[in-house]
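Student: Just need the structure, nothing else, for what follows:
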Amino acid sequence: MRTTSLGLLGLTLALAPLAARGASEGPKFALPLACQIGRSCEVQHYVDRDPGPSALDYRCGHRTYQAHNGIDIRLLDMAAERAGVDVLAAAAGRVVRLRDGVQDISIRAPGAPSVAGQECGNGVVVDHGDGWETQYCHLARGSVRVKVGEEVKAGQPLAHVGLSGDTEFPHLHFTVRHAAQVVDPFAPDMSRPTVCRAQPNTLWTAAAQRQLTYKAGAVLNGGFASGPVTMAAVEEGGVGPPTATTPLIAYARLIGLETGDVIELVLTGPGGQVLLQNQLAPLTSDKDQYVAYAGKKPPAGGWPHGAYSAEVRVRRAGAVAITRRFTATI
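Tutor: From the prediction side, this is the model:
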């Protein structure tokens, strides 16, 4: 999805140029979502820092896309979105623009309406003074709880994460601007935008920075199922668990995969015996998200009672770049 800035009366997305020197002297921003990175949410995309036709994040990785002007923090699935997750003011300020009333629907859904001119969906813009502002997009319809002109404190709920505007999964698109120019809060000095050097003066608070440690990719969801797993089922949070008499399928939805990555799935039984070790063919293209699964039919008499585990590994350039283990009891 692509987002732009909130217009004076509406919330359209006009991509501003990236800021240069001096932006690192701005306010400090807290995590703008009431979630825990790695447990209930993950960063999907970073700011595109490449001024040309390519796309590079602040670590010169590919976890962004052309002209992406913010940070996308996504929920794990639609079940989490329906439960309601607060979008939070990243710093104290005054609400200067907002929009509500845009439908919550994936742009991939059959019959989804056009979002032209409303790519941000439902959104809020907060002015922090001295030319600094933050923008919050894809909010849930009817959830905005602030008004234009209202003073807000850091951490104050603004709305819920939704699926409005130009998006196909529930997430917050968070943009920082200074003097109408986009600033990357991870690396605010844009004087040499494609140099992947550490920038100690980020715009995040220390607590937010600890959560937002850069990842080469991540496992968004994982576990066990009783049959083949689809992206739609994982997104809905509706994957059925296995039983003693059904197939035992280990699955993982991964994000931030790259061309050449090799995914491995290892399934282990209650006694520690390896039931299955499966290695997929190297990926032929980058993948924003990808579902991998593998499993076995039950033995005669069903699966023995006990704890089963699965481990997913992603090998990149010969080294393990992503790994996670899941357990379940049958």
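Student: C-alpha from now on. contacts and neighbour counts both.
Tutor: Will do.
Student: Leu254 and Gly217 touch, don't they?
Tutor: Yes - in this structure Leu254 lies within contact range of Gly217 using C-alpha atoms under 8 Å: 7.4 Å.
Student: in the stretch 151-300 of the chain, which spans are helices?
Tutor: 206-211, 231-236 (DSSP state H, counting those that start in this stretch).
Student: Pretty sure Leu98 sits in a strand.
Tutor: Yes - residue assignment for Leu98, taken from DSSP: H, G, I helix; E, B strand; the rest coil, places it within a strand.
Student: residue contacts, it?
Tutor: Applying C-alpha atoms under 8 Å, 6 or more residues apart in numbering to Leu98 gives the contacts Leu6, Gly10, Leu11, Asn122, Gly123, Val124, Val125, Lys147, Val148.
Student: Kindly recompute the last result at 7 Å.
Tutor: Gly123, Val124, Val125, Val148 (C-alpha atoms under 7 Å, 6 or more residues apart in numbering).
Student: Kindly reformat the helices of the stretch 151-300 of the chain as TSV containing mean neighbour count.
Tutor: Supplementary listing: these in TSV, determined by neighbours: other C-alpha atoms under 10 Å:
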stretch	mean neighbour count
helix 206-211	14
helix 231-236	16
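Student: Please name whichever of those is nearest to Val47.
Tutor: Using C-alpha to C-alpha as the criterion, the shortest distance between Val47 and the helices of the stretch 151-300 of the chain is 15.8 Å, found for helix 206-211.
Student: Report the distance from the closest one to the chain centre.
Tutor: Here helix 206-211 is found 16 Å from its chain centre; the criterion is C-alpha atoms, centre = their mean, to the nearest Å.
Student: and what of stretch 311-325?
Tutor: Taking mean C-alpha positions (C-alpha atoms, centre = their mean), stretch 311-325 and its chain are 19 Å apart.
Student: Quick check: buried residues in that stretch?
Tutor: Glu311, Val312, Arg313, Val314, Arg315, Arg316, Ala321, Ile322, Thr323, Arg325 (16 or more other C-alpha atoms under 10 Å).
Student: just stretch 154-174 next, same as before
Tutor: 154-167, 169-174.
Student: centre of the chain versus it, how much separation?
Tutor: Relative to its parent chain, stretch 154-174 has a centroid offset of 11 Å by C-alpha atoms, centre = their mean.
Student: Another for comparison:
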Amino acid sequence: MPHPSGRLRTFALSVFATLSFGGMAQADGPPFDLPVDCLNGVCDIVHYVDHDAGPEIRDFACGTTTYDGHRGTDFSVPDEATMLEGISVRAIAGGTVAALREGVEDIDSGRLDKGNLEGIECGNGILIDHDDGWQSQYCHLRRGSIALKKGDRVSRGQLIAEIGMSGQATFPHLHFNLRKDDQLVDPFSGSAMGASNQGDCSVDNAVLWSSSARAQLTYNDITLYGHGFSMARPNASDLKRGYGKEPELPNTAPGLYFWAYLIGANDGDVIRMSLQTPTGKGGHRDFVIDLPNDQGPRAKWFFINMDRPGDVWPAGMYHGEVTFTRGGKAPRQIGKSDLTIR
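Tutor: This is a model prediction of the structure:
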């Protein structure tokens, strides 16, 4: 069986280069509410702010759920199909819309020439001024979802847009930036980008978030972005669109593939893909990550497959499981899926 792997790439996002910002409005400030409505199983934080000043990477908890130079927090949704359902983006506090952009197409930027995105890396976005020099920025919003204009007042928790994939984004997510007096601040550490040291690391940090926001936050050292069964070999583009998550297949399906797409892979990590048939047959394969820090996100996809044993598959329930091991710690299951073949 081949050893497939794929990559998601996002990039450090620029402020709206072509827009000018007005003065700060007296409005509202920390602690802030979450900018998304979709945690607890629908959304995941897949990248935090990078606090390492050099070529290595370090998030607020001294983990590697970030990439080199990443300037914000990425809230992802599982695929484009979920995005099209309409996932709310909300103002983290009251304030005034200082700038916005609308009209950028939602498309995987990996399929575009980089020159097509110059000056619009943030895609459709909103910049809001809050109290005491605080600003929040919301990027990659879904085209047509922004129902605001520059100068509008917004209240804490107000619906301002939907998560999209516009600008320099290769999967549906919200890229969220927070600034104080024009300096980027990590809402988890409460410090400027690069100012958090290793002595401050804790997965419990969430110092600028409200109590209701903190109750919804769980630190992920690796994210299972998606997993499922398909009858043909999947590819990264299809997986990000939401294909390959079949709950049921016919017994004449030509093949059987169990796949997983992970974000946050680290050197030495072991990903075990297991597949079990209703007759007790099956097996597993271990994928050992050999991934130097290449100044980009660490996203990969894997699969294990079986050939049809004869004219038809045995009827019943098929089980797939994803197990993750890092740094000599005990393996842990991070995903499972069942498939019925009739």
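Student: of the contacts of Leu98 of the first structure, buried ones?
Tutor: Taking 16+ other C-alpha under 10 Å as the criterion, what is buried in the contacts of Leu98 of the first structure is Gly123, Val124, Val125.
Student: Counterpart of the second one over in the second structure?
Tutor: In the second structure, the residue paired with Val124 of the first structure is Ile126, using TM-score structural alignment.
Student: which residue sits closest to that match, ignoring its sequence neighbours?
Tutor: Leaving aside its sequence neighbours, Ile126 of the second structure sits nearest to Leu100 (C-alpha to C-alpha, 6 or more residues apart in numbering; 4.3 Å).
Student: and the spatially most central residue of the second structure, what is it in contact with?
Tutor: Using C-alpha atoms, centre = their mean, the residue of the second structure that lies closest to the mean C-alpha position is Ser76, 3.3 Å off. Taking C-alpha under 7 Å, 6+ apart as the definition of contact, the neighbours of Ser76 of the second structure are Cys43, Asp44, Ile45, Val46, Pro172, His173, Leu174.
Student: ok, these in the first structure: which stay?
Tutor: Counting by both residues aligned by TM-score structural alignment, their matches' C-alpha atoms under 7 Å, the contacts of Ser76 of the second structure that remain in contact in the first structure are Cys43, Asp44, Ile45, Val46, Pro172, His173, Leu174.
Student: about what we covered before: out of the buried ones among the contacts of Leu98 of the first structure, who's nearest Gly260 of the first structure?
Tutor: Of these, the one sitting nearest to Gly260 of the first structure (C-alpha to C-alpha) turns out to be Gly123, at 37.3 Å.
Student: Same question for the closest one, what's its three-state structure.
Tutor: Secondary structure of Gly123 of the first structure, per three-state DSSP, is strand.
Student: What residue in the first structure is paired with Ala215 of the second structure?
Tutor: Superposed on the first structure with TM-score structural alignment, Ala215 of the second structure falls opposite Arg210.
Student: err, Gly199 of the second structure, not the other one
Tutor: Aligned counterpart of Gly199 of the second structure in the first structure: Val195 (TM-score structural alignment).
Student: separation between that match and Tyr58 of the first structure?
Tutor: Between Val195 of the first structure and Tyr58 of the first structure the distance, using C-alpha to C-alpha, to the nearest Å, works out to 8 Å.
Student: Ok, Ile37 of the first structure next?
Tutor: In this view, Ile37 of the first structure and Tyr58 of the first structure are 18 Å apart by C-alpha to C-alpha.
Student: more crowded one of those two?
Tutor: More neighbours surround Tyr58 than the other of Ile37 of the first structure and Tyr58, with 27 against 19 (other C-alpha atoms under 10 Å).
Student: in which helix or strand would I find the more buried one?
Tutor: Counting by DSSP states H and E, Tyr58 of the first structure is held by no secondary-structure element, helix or strand.
Student: and what of the one 4 residues further on?
Tutor: Under the criterion DSSP H and E, no helix or strand holds His62 of the first structure.
Student: How many residues are close by it?
Tutor: Other residues near His62 of the first structure number 21, with proximity taken as other C-alpha under 10 Å.
Student: how about the equivalent of it over in the second structure, what does it touch?
Tutor: Residue correspondence to the second structure (TM-score structural alignment): His62 of the first structure is matched to Thr64. Contacts were defined as C-alpha under 7 Å, 6+ apart; by that measure Thr64 of the second structure touches Ile57, Arg58, Asp221, Gly264.
Student: which of those map to contacts in the first structure?
Tutor: For the contacts of Thr64 of the second structure, the contacts that persist in the first structure are Ile57, Arg58, with contact defined as both residues aligned by TM-score structural alignment, their matches' C-alpha under 7 Å.
Student: Can you lay out the helices of the stretch 151-300 of the first structure as CSV showing distance to Asn278 of the first structure?
Tutor: Shown next, in CSV, are the helices of the stretch 151-300 of the first structure (distance: least, C-alpha to C-alpha, whole Å):
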stretch, distance to Asn278 of the first structure
helix 206-211, 32
helix 231-236, 20
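Student: looking at the ones you listed, which is closest to Gly111 of the first structure?
Tutor: The closest approach between Gly111 of the first structure and any of these, judged by C-alpha to C-alpha, belongs to helix 231-236 at 16.9 Å.
Student: so the closest one corresponds to what in the second structure?
Tutor: Using TM-score structural alignment, the residues of the second structure aligned to helix 231-236 of the first structure are 236-241.
Student: Can you show me the strands along the stretch 201-342 of the second structure?
Tutor: Per DSSP state E, counting those that start in this stretch, the stretch 201-342 of the second structure has strands spanning 223-230, 248-249, 255-263, 270-276, 282-288, 299-307, 316-325, 332-341. These are given in chain order.
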